[in-house]
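Asks: Fold the following for me, if possible:
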Amino acid sequence: MKPATIEFLRNRFSDYYSGRIRMTAPLRVPEALDSREWGFMFFGTKSTPGMRRHLSFPGPEDLYSYLRSMTPAHVFYSTAYYEHPAAPTMEEKGWSGADLIFDLDADHIMRGPYDQMLARVKTELLKLISMLSNECGIDANRELSVVFSGGRGYHIHLHSLAMRSWKSAERRELADYVCGTGLFLPAVLADAKRPDRGWRLRAKNALRATLTHLQSLPRDDQARLISSVAGVSKDGAEKFIKRLPGLIQSLEYGEFGSCIHDPVILSMASDQDSLLSQEIADRAALADEPVTTDIKRLIRHPSSLHGGSGLRVTPLAVREIDEFDPLIDAVVFSDRPVRIESSFETSMPMLGSSYTISKGTNTVPEALAVFLCGRGIAELVGDGN
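Replies: Predicted coordinates for the structure are as follows:
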């Protein structure tokens, strides 16, 4: 990144943290501010050191003053609560609990245009919130908060006091449940008296969708797809094709016993690349499990700016998620024209309009210029003023 581009980004972020940008929401502080460790990354060249961490602030004004004077590119704070958050080693900090975090990152879900990735990850966010509130006993209005990361995803913060003391093992159990990790199909479907909800209902729907799809294929495609499953021979695939109509009929009558004992279905359930496993995975939460199990994690600070996009790390009420558009609602910079030099042709929506950027010199709104420069796609032309 060229010095002029670095200075442009630093000046724009300084405007935000100094309160010179009108009509933006106020900066926030997390609960128990003085018990949190803070970390910062700054604009600079590749030779600039990475994160500056092991910092703490006794009060909100101390944090605000740091943001105004230092103008960080990225702002993080600990999900953990510490007795001595500024201590230089984790052992000396004195861990006393941590919020539980779910991280949904579109990079781990799909590839494609940025706006499409944001739309898809929002769908996954709503799915996960539904699982947590309807199946895990979490009060979405009191114990759960949502934050747009400013990049490609969302964070869910669980603030339950009962969960705060959980170590990694307990957090992993919750992550395994929502992500369907270690799901054993026969055990989930075996007891016909259990109500159809949670993973039992999802597994039934996944099995039904798999068999229905197989039934719709030409016979050669059926044989090819089934014999590609680990542990299934061509002869086994042919025999399964003959059983398939009867298996589907049994599902229509709500009888799953023959399915959960079928050797080919069991092989499909064990093969992560099979159609059945993909159907199950589509119904699981696509959260980044290591983030949830980490009890000493640093997470982006809500109301800060993301140095790779210029978008606001935006806290949201659950009721606001449906209408939230990050490329409008998380934008804090203006639409004044700025000249940039793009390294390649691309297109990008921003502030309700769509822009086609050609390789070379372009004039774009300031908010888009910040985004493209932060992403490393473009460099500033001139001084940006």
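
Asks: From now on I want contacts and neighbour counts done on CA atoms only, so please keep to that.
Replies: Fine.

Asks: Give me the distance from the longest helix along the chain to the chain's centre.
Replies: If you go by DSSP state H, the chain has its longest helix at helix 114-135. Computed by Cα atoms, centre = their mean, to the nearest Å, the separation of helix 114-135 from the middle of its chain amounts to 9 Å.

Asks: one more to put side by side:
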Amino acid sequence: MEEREFGFSLFKEAVMVRHIGFRRVEELRSFLVNKVPKDVYYSCAYYERPTEEMENKGWLGADLIFDIDADHISTPCKKMHDLWICKECGQMGRGVEPNACPVCGSTKLNSSSWPCEVCLESAKREMIKLVDFMMDDFGFSPDELRIYFSGHRGYHLHVESEVIKEIGQNERKEIVDYLQAVGIDLKYHPFSQRGSLDEKGWGGRIARAIYEFMLRPNLAQDLARLGLNKKAIANITENRDKIIENWKEHGPWNIIRGVGFSTWEKIAYFSLKNQAANIDSVVTTDIHRLIRMGGTLHGKTGFKKVEVPLMSIESFNPFNDAVAFKEDYITIYVLESPKFVLKDESYGPYKDCKVEVPVAVAILLLSKGLARLED
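Replies: A predicted model of the protein is given here:
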């Protein structure tokens, strides 16, 4: 603990207070009680002198951190529940925040991204994929991996291992590139010879990418988007069942006459994005990064950043398991909010109304800027 830097964002001042250190948990607890910060962070890095300015800290190493955020995952529901609000005239809209308010022209806009079930389930799927990478491709043990729900719209993975601790930014960038399939050249991967779905590394991932592509309901249209000619499209779609049935024995490459390896290569490159890890590369490569502290509240939701046991990630439900406030009701005025479920109870949709709701619901809406307190 004494080798970590801590940082805090405050309620009143819109600034980050950092370069703070603590020797004991009791000191940190006392600080939190007295200052009551909005958000609490600590460094992924270990320092000789964590309270000094960056150039004088004495970097000793850093955990490997991954951030998966639903903001970076394409889900159709965002058009329904994400909102923006003009600070000048109060105009509201849905979906992607515009460059300027269409009513008054102001560029002073607030956006509110909503943590819905679909978005967070998509983020969870990405985390499960990332864990597979870490264990199957990099050889980390479950004891070295710590998964957290971020408290907002995603998940964090902390890799805490002496093996990885001292690698620098360039090496971390290499890890990111591997996970995101950057610069991948298919001729160097064994899928071209066997096509085994169980192959380790990118060879198996490429094979699985093509296999999943073949299961698409609109296969012909997807093949056309790749620029394949009509004859190749017809050959593949008419023989889809044969391709899938024979896959595990010898791959699809020579099953269909007139469909060569170059065609499968096009499909592979198109399909790779679904096998690659959807991570924030900036977070992973930053060896001085401050990351939200586990067990603390997220200022945009009031949810806790909670650790998720690896064996329980499938059943983890942030709308139950990360709720910090569970008792009492208060009255708020809601400008607008989508329908949502919290602690197995349904709320909303609300629009321009006064409601009495549980504290956890009120804090979520207040934190999102979608409501205000009522006397």
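
Asks: Checking the most centrally placed residue in structure 2 next. Helix, strand or coil?
Replies: By Cα atoms, centre = their mean, structure 2 has its centre lying nearest to Ile68, at 1.9 Å. The three-state label given to Ile68 of structure 2 by DSSP: H, G, I helix; E, B strand; the rest coil is strand.

Asks: What is the equivalent residue in structure 1 for it?
Replies: Counting by TM-score structural alignment, Ile68 of structure 2 lines up with Leu104 in structure 1.

Asks: any idea how far Thr363 of structure 1 is from its match?
Replies: Counting by Cα to Cα, to the nearest Å, the gap from Leu104 of structure 1 to Thr363 of structure 1 is 33 Å.

Asks: now Arg194 of structure 1
Replies: Distance, Arg194 of structure 1 to Thr363 of structure 1, by Cα to Cα: 61 Å.

Asks: the more surrounded of those two?
Replies: Thr363 (15 against 10; other Cα atoms under 10 Å).

Asks: Quick one: the helices in the stretch 151-300 of structure 2, in order.
Replies: Applying DSSP state H, counting those that start in this stretch to the stretch 151-300 of structure 2 gives helices spanning 162-165, 169-179, 201-214, 219-225, 230-238, 240-250, 261-271, 281-285.

Asks: Among those, show me which one is buried the most.
Replies: Of all the helices of the stretch 151-300 of structure 2, helix 201-214 carries the top mean neighbour count, a mean of 22, counting by mean count of other Cα atoms under 10 Å.

Asks: and of the helices of the stretch 151-300 of structure 2, who's closest to Asp321 of structure 2?
Replies: Minimum separation from Asp321 of structure 2 across the helices of the stretch 151-300 of structure 2 (Cα to Cα) falls at helix 281-285, 25.2 Å.

Asks: what's the average distance of that closest one to structure 1?
Replies: Aligned to structure 1 and superposed, helix 281-285 of structure 2 gives a mean residue distance of 1.5 Å (mean Cα distance after the TM-score superposition for structure 1).

Asks: List the contacts of that helix.
Replies: Residues from elsewhere that reach helix 281-285 of structure 2 (Cα atoms under 8 Å, 6 or more residues apart in numbering): Leu64, Ile65, Phe66, Asp67, Gln169, Asn170, Arg172, Lys173, Val176, Arg289.

Asks: Surely Asp344 of structure 2 is in contact with Asn320?
Replies: Yes. If you go by Cα atoms under 8 Å, Asp344 of structure 2 and Asn320 touch, sitting 7.2 Å apart.

Asks: of these two, who's got more company?
Replies: Asn320 (14 against 9).

Asks: Which residue in structure 1 aligns with that one?
Replies: Per TM-score structural alignment, Asn320 of structure 2 is aligned with Ile328.

Asks: Who are the contact partners of the residue nearest to the centre of structure 2?
Replies: Counting by Cα under 8 Å, 6+ apart, Ile68 of structure 2 makes contact with Ala123, Glu126, Met127, Gly154, Tyr155, His156, Asn278, Ile279, Asp280.

Asks: Redo those as CSV? Include neighbour count and distance to Ile313 of structure 2.
Replies: Compiled in CSV, these are given as follows (neighbours: other Cα atoms under 10 Å; distance: Cα to Cα, whole Å):
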residue, neighbour count, distance to Ile313 of structure 2
Ala123, 25, 12
Glu126, 24, 12
Met127, 26, 9
Gly154, 24, 13
Tyr155, 25, 11
His156, 24, 12
Asn278, 23, 18
Ile279, 24, 18
Asp280, 15, 20
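
Asks: so which of those would you say is closest to Gly294 of structure 2?
Replies: Closest to Gly294 of structure 2, out of all of the contacts of Ile68 of structure 2 and judged by Cα to Cα, is His156, at 10.1 Å.

Asks: got the contact list for the closest one?
Replies: Contacts of His156 of structure 2 by Cα under 8 Å, 6+ apart are Ile65, Phe66, Asp67, Ile68, Ile147, Tyr148, Phe149, Ser150.

Asks: hmm, which two among these are most spread apart?
Replies: Among those, Ile65 and Phe149 lie farthest apart (Cα to Cα), at 13.2 Å.

Asks: So for the two, which residue has more residues nearby?
Replies: Phe149 (27 against 22).

Asks: ok, for that one, nearest residue in space, not its chain neighbours?
Replies: Sequence neighbours aside, Tyr155 is the residue nearest to Phe149 of structure 2 in space, at 4.4 Å (criterion: Cα to Cα, 6 or more residues apart in numbering).

Asks: residue contacts, the residue opposite the one you found in structure 1 once aligned?
Replies: Aligned counterpart of Tyr155 of structure 2 in structure 1: Tyr154 (TM-score structural alignment). Contacts for Tyr154 of structure 1 (Cα under 8 Å, 6+ apart) come out as Asp103, Leu104, Asp105, Val121, Lys122, Leu125, Val146, Val147, Phe148.
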